[in-house]
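Visitor: mind folding the following:
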Amino acid sequence: MTTLQLKNIVKRYKSQTVLDDLSLDVANGERLVLFGPSGSGKTVLLRLIAGVIEPDGGRVLIGGEDMTDVDAEHRGLGMAFQNFALFPHMSAFDNIASALTSRKSSRDTIAAGVHKVAKLLKIDHVLSHHPKALSNGQKQRTALARALVGSPPLLLLDDPLRNVDAKLRFEMRLELPRLLAAQGATVIYVTQDYKEAMALGDRIAVMAHGRIRQIGTPAEIYNAPADIEIARLFGDPTINLLDVVPQRGPDGAFVELSDMRLRLPGFGAEIIEKQCVLGLRPETIAFAEASAHGAIPVTVEAETPLNEKTVTLALTARGREILVSRPAGTPGPVAGPAHIAVDGRAAFLFDKATGQRILPSELASKRDGEAA
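Guide: From the prediction side, this is the model:
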């Protein structure tokens, strides 16, 4: 069953189109993350779903019912936005309880619900405090608790962990999916943090310029980005992007790195002599012995340990930078000449002119067949 349907949504502010013919279906019980850079339209879309603002075109359907012209308070949603929107004259307890109070729930039901969600969010010790006495992180968790306490069927969360400290943010990435799953709510979650998107989303909708550029599972977005910009947005360290012009060899298409051939299995004649960009995730590159088949010579410039991994900056023979990531504690060269091994099957190829990912011939044929 589909909980939310957005059909051809358009939103303009004066001459600027913020949401451009956007359509989206969200299944019952699904956690969908809206991800993208600042200004991509994520928060505007969330407020439009909530009924805080109206679309200039298109329809919003919730549970199969057209809610496009229905006021926010009658949509039955839970909401937590970046600006907290807490009542300053009310304690944290009363702010959280307001969702239940409006339903005229019993005192015992309200108290039990507030204390349960407050404990989960680690704010049960500040329930008697007013917003002015709370830290930004506590305010954000209070707003989140208020959205959660009523167990709404559709929950809208606008970057609710932005102002919490790093330790709690990490903990909440683990706890929040369990909490949301236990409630059985359908969740629309906005974030600019790709790690948060990967951790919390059943699917991720990547937004840019008021449109959805790609939608899929976290694994699909990371392992099969639709274009260069999406590839850049996911990954730390960022993906290596190198301008290349594929050539034809006896074993198929290849590109050159440090005068060595890197085969691109699966690609056909359509990429030969085409201006392309080669994408290599740092974790798919490994240091190798000089005698290893296909080893590519590089010069190691610097090494940076990052707790769970070590990132190395290397240069090709032509001076192009390549980042190599390996698990912490794994041996590797610190400086000077070295060799790397690159698996062409793990490489991405993008059209330099459009930025779109070029699919290997076999995958492209399969997709064309599905479309037909």
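
Visitor: CA only for contacts and neighbour counts going forward, please
Guide: Will do.

Visitor: which stretches of the protein form helices?
Guide: Remark: helices assigned in the chain by DSSP state H are 42-50, 92-101, 107-120, 136-149, 166-183, 194-200, 218-223, 228-233, 361-371.

Visitor: which of those helices sits closest to residue 287?
Guide: Closest approach to residue 287 among the helices of the chain is made by helix 218-223 (21.6 Å; CA to CA).

Visitor: which neighbouring elements make contact with the closest one?
Guide: strand 203-208 (3 or more CA pairs under 8 Å, 6 or more residues apart in numbering; DSSP states H and E).

Visitor: before we go on, could you also do this sequence so I can check it against the first one:
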Amino acid sequence: MFNKNKNERTEPRSWNWSPRALVLGGLGALTLGVAVLSVAVSYSILAPHFGLLAAPTVAALDVLWVVLQATEILAGNNRVRAGRVRWAGLTLTAVIAAVPTADLIVTGAGVSDLAVILTPVAIVFTKVGWWLVLPSLGRKVSPDTRKAIDARRQQVADRLEQMEADAADRIELLRVASDLQAQVSDAETDYRRRTLKAQQRMTERLYGQAESTADTVASKPLPELIATIKLPELDGWEPSSLALDVTPVTPAVTQVSGTNGEDAAEASRREQLLVTVSEIAAVTGVPTPVTGAPLTNDQITVVLRALRHSEDPPMESYRQAAGEFRRLGFLGGEDRVRPLWRELKRREAQEESEESEEEAEEDAEAR
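Guide: This next block holds a predicted model:
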């Protein structure tokens, strides 16, 4: 095609059919087909009664019906504008459908004619189709606006799909993490159980060795001179010769009787307790408690343990233990010694209970 003014060739116009236009086109074609069918059927029914007036009457009714449908389309979502033509179209639909329906009911003529039967049904269903479809189509928009709306909807759809994918990944991650956490928890539990068993075996062996050592110390107490020997240090150690006294010493016979004998027994018992304290401190890895100096809670517990097991059966009275604690020369307030004494007794009772349960389990397994 050429432009008449500029004698230039112009591009032919292209038709862009939107989904809305396709729906309206399909409904329009359906409406025209039903209108033609209605005209043919209604004319065949009304012609014997009205003669030549049947043709313009039927044509006017169906043309008006089609016009009302088109007007409803043009009104779009404007309910005020579409309301009147919608109700008028419903009324006209009832009138047009009533013609073949009345002929079928009253006269019974044309019952065998399929077109007469289908016409009122087609008219009613066509109107129902318009009634359902039009409110959902919305207004006609420009291509740019439609493109923007489609782009926005696509963004929303992409975002929703991404959210679902993220949620699915999150759920999968949580499930895998839950399984791995259960495996790690089982492994940690097994490790701690084995560690506790190893500590149990070590404690039992050390406890047996400590009892043997305590018996040896009780039967063969060491003199206090050994405790005064200082161990060498790496930085300040130098070899030195032993300073031995070669002066012969005549052993003196000491006769112990009465009060002097009791003092000697008390001194021996005190010396034995101090040695036991040193041994328990060495076994438990606690610094050796020193008389006359402030003690930590662990050191106080070591001293109380030695005092408790210095008797057979073990000492139960706190007042007796506190008195022995003070007589030995150790320092510790009442607010610290009493709770540690209670904790020591509770812990030993718990250990004895566990040992009894283990022995019962071992006996049951042996049987």
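
Visitor: where does the TM-score land?
Guide: Here the TM-score for the pair of chains, by TM-score structural alignment, normalised by the length of structure 2, is 0.19; 110 aligned residues with a CA RMSD of 6.5 Å.

Visitor: re earlier: turn the helices of structure 1 into JSON lines, including mean neighbour count and distance to residue 35 of structure 1.
Guide: Shown next, in JSON lines, are the helices of structure 1 (neighbours: other CA atoms under 10 Å; distance: least, CA to CA, whole Å):
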{"stretch": "helix 42-50", "mean neighbour count": "22", "distance to residue 35 of structure 1": "7"}
{"stretch": "helix 92-101", "mean neighbour count": "23", "distance to residue 35 of structure 1": "27"}
{"stretch": "helix 107-120", "mean neighbour count": "17", "distance to residue 35 of structure 1": "25"}
{"stretch": "helix 136-149", "mean neighbour count": "25", "distance to residue 35 of structure 1": "19"}
{"stretch": "helix 166-183", "mean neighbour count": "15", "distance to residue 35 of structure 1": "15"}
{"stretch": "helix 194-200", "mean neighbour count": "20", "distance to residue 35 of structure 1": "7"}
{"stretch": "helix 218-223", "mean neighbour count": "17", "distance to residue 35 of structure 1": "11"}
{"stretch": "helix 228-233", "mean neighbour count": "19", "distance to residue 35 of structure 1": "10"}
{"stretch": "helix 361-371", "mean neighbour count": "11", "distance to residue 35 of structure 1": "25"}
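
Visitor: just put those in a markdown table and tack on distance to residue 19 of structure 1.
Guide: Below are the helices of structure 1 laid out as a markdown table (distance: least, CA to CA, whole Å):
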| stretch | distance to residue 19 of structure 1 |
| --- | --- |
| helix 42-50 | 7 |
| helix 92-101 | 30 |
| helix 107-120 | 34 |
| helix 136-149 | 25 |
| helix 166-183 | 28 |
| helix 194-200 | 21 |
| helix 218-223 | 22 |
| helix 228-233 | 19 |
| helix 361-371 | 26 |
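
Visitor: helices along structure 2, start to end?
Guide: 19-50, 54-75, 79-102, 114-137, 143-219, 259-284, 297-308, 318-327, 334-366.

Visitor: quick one, which of those is packed in tightest?
Guide: helix 297-308 (a mean of 21; mean count of other CA atoms under 10 Å).

Visitor: would you mind measuring from residue 134 of structure 2 to residue 82 of structure 2?
Guide: Here residue 134 of structure 2 is placed at a distance of 10 Å from residue 82 of structure 2 (CA to CA, to the nearest Å).

Visitor: do the same with residue 28 of structure 2
Guide: 17 Å.

Visitor: before we move on, what about residue 32 of structure 2?
Guide: Counting by CA to CA, the separation of residue 32 of structure 2 from residue 82 of structure 2 is 20 Å.

Visitor: also residue 115 of structure 2?
Guide: 31 Å.

Visitor: same deal with residue 177 of structure 2?
Guide: Distance from residue 177 of structure 2 to residue 82 of structure 2, by CA to CA: 60 Å.

Visitor: again, but for residue 275 of structure 2
Guide: Residue 275 of structure 2 is 110 Å from residue 82 of structure 2, by CA to CA.

Visitor: same question for residue 147 of structure 2.
Guide: 27 Å.

Visitor: with residue 29 of structure 2 instead?
Guide: Relative to residue 82 of structure 2, and taking CA to CA, residue 29 of structure 2 is found at 21 Å.

Visitor: how about residue 347 of structure 2?
Guide: From residue 347 of structure 2 to residue 82 of structure 2 the distance is 90 Å (CA to CA).

Visitor: what's the answer for residue 24 of structure 2, then?
Guide: Noted for residue 24 of structure 2: a distance of 16 Å to residue 82 of structure 2, by CA to CA.

Visitor: with residue 366 of structure 2 instead?
Guide: Distance, residue 366 of structure 2 to residue 82 of structure 2, using CA to CA: 96 Å.

Visitor: ditto for residue 323 of structure 2
Guide: Taken as CA to CA, the span from residue 323 of structure 2 to residue 82 of structure 2 is 107 Å.

Visitor: and for residue 116 of structure 2?
Guide: Distance from residue 116 of structure 2 to residue 82 of structure 2, by CA to CA: 31 Å.

Visitor: next: residue 307 of structure 2.
Guide: 105 Å.

Visitor: same check, this time on residue 155 of structure 2
Guide: 33 Å.

Visitor: can you check residue 30 of structure 2 too?
Guide: With CA to CA as the criterion, residue 30 of structure 2 and residue 82 of structure 2 are 20 Å apart.

Visitor: for residue 61 of structure 2, see how far away the residue lying closest to residue 27 of structure 2 once chain neighbours are set aside is.
Guide: Nearest non-adjacent residue to residue 27 of structure 2, counting by CA to CA, 6 or more residues apart in numbering: residue 130, 7.4 Å away. As judged by CA to CA, residue 130 of structure 2 and residue 61 of structure 2 stand 18 Å apart.
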